[in-house]
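Visitor: got a predicted model here, sequence first, then my questions.
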Amino acid sequence: MSNELTPKQKKFADNYIESGNATQSAIKANYSKKTARVIGQENLLKPAIKTYIEKKMKEIESHKIMDAKEAMELLTRIARGEERETVVVGTADGLASTTKEADLKTRINATKELLKRYPDNDKLLEQQIRKITAEADIAEARAKEYDPEDVGNDSDGFIEALNKGAKEVWGDSDETES
């Protein structure tokens, strides 16, 4: 058997690409309704039809589906205010459409989406992590130094533990000033 598809097989494959349903694709390709289920499954096993479907899916993927580079370019255009959108506005004469650049909130969101892809460049995230770590260290120090008998007393051990936790997070201030 040659690698060329018959017109019926091609129609089946094209319908299958659209619907993903082998039985319905066989019926639309003019196979008998009684045997459509079996024929549909058999067609999917035929190497020539499988190859045709795979080839077409790759074409569709490359032309219809946005890849990562294209998504990044779109987000960049939005963040820079280069991408315009059509907006319908009400006027005294009825409705009119106009184009405008993305609002500030949309541009900020696009920028955040871009920065998510570059975690090393996210200084805000880095600072938030430092703050959370410091808070956790302080809470741990408080838990270690907590003495139920000293409730109401500001013990030196508690203050020392807080200072120690802060030094671990931010370093000793005496050493960093030189």
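Guide: Okay, I see it.
Visitor: every contact and neighbour count from this point should use C-alpha atoms.
Guide: Will do.
Visitor: strands of the chain, start to end?
Guide: Chain-ordered strands for the chain, with DSSP state E as the definition, fall at 84-91, 94-101.
Visitor: mind listing what the most centrally placed residue in the chain touches?
Guide: Centroid-nearest residue in the chain, with CA atoms, centre = their mean: residue 113, separated by 8.3 Å. Each residue near residue 113 by CA atoms under 8 Å, 6 or more residues apart in numbering is listed here: residue 75.
Visitor: that one and residue 76: what is the separation?
Guide: Taken as CA to CA, to the nearest Å, the spacing of residue 113 relative to residue 76 amounts to 10 Å.
Visitor: next, the one to line up against it:
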Amino acid sequence: MKLTTKQKKFADNYIKTGNATQSAIEAGYSKKTAPTIASENLIKPNIKSYIDEKMKEIESERIMGAQEALEFLTNVVRGEELETKVVATQFDVSTVQVPADVKTKISAAKEILKRYPDNDKLLEQQIRKITAEADIAEARAKSVDTSFNDEDRTIILDDMEDDN
């Protein structure tokens, strides 16, 4: 369902200010009915979904995603991301753009490596432990199977029949 001009104006103002009553007034509703209209508008499905959709758009533009974060960290490690340093002499103070220091680059590299499971030492140790346990279980299973030959099995079955 499409929004009326007033509803759209209300929703857009509400997104900007977070004040429903004032948004209703600015959208053209009377001051007397604005609080009631504002409350009603916020629960109408079409207005609510419009507001939710616009808020998601704003959020995705404002919040850094994982890819963007990894690109930034990579730029720091490569020295492509510059920071401003203040340089003071006895005659003046100036600023220069310089790459991150080695300690910062190492920290950024560690952050990148945390995001890749195959570089995770704890995960690597857990995988080794699980693999070793599986190998042990397989070896035990094989030793159990080879501990009896067909002749032994026949004797055991014959003994069981004699007991009955």
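Guide: Received it, and whenever you're ready, just let me know what you need. Quick caveat: nothing in here was measured; it's all calculated off a predicted structure.
Visitor: can you pull the TM-score for these?
Guide: Superposed pair, TM-score by TM-score structural alignment, normalised by the length of the second structure: 0.60. Supporting alignment: 126 aligned residues with a CA RMSD of 2.9 Å.
Visitor: could you dump the strands of the first structure into CSV with mean neighbour count and distance to residue 72 of the first structure added?
Guide: Formatted as CSV, the strands of the first structure follow (neighbours: other CA atoms under 10 Å; distance: least, CA to CA, whole Å):
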stretch, mean neighbour count, distance to residue 72 of the first structure
strand 84-91, 10, 16
strand 94-101, 11, 18
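Visitor: nearest to residue 22 of the first structure, of those strands?
Guide: The closest of the strands of the first structure to residue 22 of the first structure is strand 84-91. By CA to CA, the value is 39.7 Å.
Visitor: show me what that closest one is packed against.
Guide: On a contact count with 3 or more CA pairs under 8 Å, 6 or more residues apart in numbering; DSSP states H and E, strand 84-91 of the first structure meets strand 94-101.
Visitor: how about residues contacting the strand it packs on?
Guide: Applying CA under 8 Å, 6+ apart, the set of residues contacting strand 94-101 of the first structure is 78, 81-90.
Visitor: can you show me the helices along the second structure?
Guide: For the second structure, the helices defined by DSSP state H cover 5-17, 20-27, 34-43, 45-62, 66-78, 102-114, 121-146, 150-163.
Visitor: what's the most buried one of those?
Guide: Counting by mean count of other CA atoms under 10 Å, helix 20-27 has the highest mean neighbour count of the helices of the second structure, with a mean of 21.
Visitor: for that one, packing partners?
Guide: Applying 3+ CA pairs under 8 Å, 6+ apart, we find helix 20-27 of the second structure packed against helix 5-17, helix 34-43.
Visitor: quick one: contacts of the first one?
Guide: Which is helix 5-17 of the second structure. Outside of helix 5-17 of the second structure, the residues that reach it under the criterion CA under 8 Å, 6+ apart are 20, 23-24, 26-29, 41, 47, 50-51, 54-55.
Visitor: distance to residue 122 of the second structure for those - can I get that in CSV?
Guide: Formatted as CSV, these follow (distance: CA to CA, whole Å):
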residue, distance to residue 122 of the second structure
20, 50
23, 53
24, 56
26, 57
27, 57
28, 61
29, 61
41, 52
47, 49
50, 45
51, 44
54, 41
55, 39
